[in-house]
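Trainee: below is the sequence, then the predicted model.
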Amino acid sequence: MASDIIPPTDQHVLDEGPFYHGTRADLRIGDLLMAGFNSNYKPEIVMNHIYFTALPNGAGLAAALAQGNGPERVYLVEPTGSFENDPNVTDKKFPGNPTRSYRSAAPLRIVGEVTEWERQTPEQIQHWRVLLANNKGEIIN
């Protein structure tokens, strides 16, 4: 990790990365991903956090489900501040954090791009979209 990276403050966060973020945005190394944009899953909600994972395939799924028309992109990212387990999945849907999903109110710095991950089939993506559309749970923002 870079020296300006602040380690996690939550004692239950055991992951040191590397970390990934999936999107359809065309970004460059050094760009910052920030909170304050609409959710990909509930567009009426402006998110207070930026989400990331330690699993490239998980970031690939997020990219496949992301809003926009651009190609799926998975970026290697570094948190610039403290982060926590994503409460939307950790212990709420999956005990512990098997998805290795996290969130931060601080920006994520893009440090690279990953081109190889397990891509979802169109049928799998549609299945995920149906599951998300039928999800009645609230987003913990």
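Mentor: Received it, and whenever you're ready, just let me know what you need.

Trainee: switch to C-alpha atoms for all contacts and neighbour counts from now on
Mentor: Fine.

Trainee: packing partners of the strand or helix carrying Val77?
Mentor: Element membership of Val77, judged by DSSP states H and E, is strand 73-79. Packing partners of strand 73-79 (3 or more C-alpha pairs under 8 Å, 6 or more residues apart in numbering; DSSP states H and E): strand 19-23, helix 56-65, strand 108-114.

Trainee: the structure to be compared is supplied as follows:
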Amino acid sequence: METLDAGPFYHGTKADLQPGDLLEPGFRSNYGEQQKANFIYMTATMDAAVWGAELAIGDGPGRIFQVEPTGSFEDDPNLTDQKFPGNPTRSYRTKFPLKVVAEVVDWEGHAPEVLQQMLDHLEELKRQGVEAINE
């Protein structure tokens, strides 16, 4: 299997996970109409993981986990094709589980005004009916 990126890889969420847990597709998306996600996402950049933790649906605190893919993965077309050609965010998706390796505890969130700008942007996309690419 050819590797797109050697990692390490991260997943931002609000879920309470432990090393050895598996993250799998099939849960509600964090974006748009929150349809069932056919993929699970990971990134090799801490900034993208921070966004994932901050924007995840749920009431708990944002958390970031180092993860290992258990199968093949591809560039995340929600970012690479539409916003960032060449995948500078090193964001990927897979239909295979991601294995939690460890929690990353020493990360900093975005400034409140930057986070609010992103939330406003996502709300506008939702209003326009823009959905995550899920196929």
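Mentor: Yep, it's here. Not measured: the values here are computed from a predicted model.

Trainee: what TM-score do we get after superposing?
Mentor: Here the superposed chains carry a TM-score of 0.90, computed using TM-score structural alignment, normalised by the length of structure 2; 131 aligned residues with a C-alpha RMSD of 1.4 Å.

Trainee: picking up where we left off before, could the helices and strands packed on strand 73-79 of structure 1 be laid out in a markdown table, adding mean neighbour count and distance to Phe37 of structure 1?
Mentor: Formatted as a markdown table, these follow (neighbours: other C-alpha atoms under 10 Å; distance: least, C-alpha to C-alpha, whole Å):
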| stretch | mean neighbour count | distance to Phe37 of structure 1 |
| --- | --- | --- |
| strand 19-23 | 25 | 13 |
| helix 56-65 | 23 | 15 |
| strand 108-114 | 19 | 14 |
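
Trainee: which stretch among those comes nearest Gly36 of structure 1?
Mentor: When those are compared by C-alpha to C-alpha, strand 108-114 sits nearest Gly36 of structure 1, at 12.9 Å.

Trainee: what's the longest helix in structure 2?
Mentor: With secondary structure taken from DSSP state H, structure 2 has its longest helix at helix 112-127.

Trainee: what about that helix, distance to the chain center?
Mentor: 16 Å (C-alpha atoms, centre = their mean, to the nearest Å).

Trainee: what's the angle between that helix and helix 46-55?
Mentor: Direction vectors for helix 112-127 of structure 2 and helix 46-55, defined by axes from the mean of the first three to the mean of the last three C-alpha atoms, to 10 degrees, enclose an angle of 70 degrees.

Trainee: structure 2: matching residues for stretch 44-58 of structure 1?
Mentor: Taken onto structure 2 by TM-score structural alignment, stretch 44-58 of structure 1 occupies residues 34-48 there.
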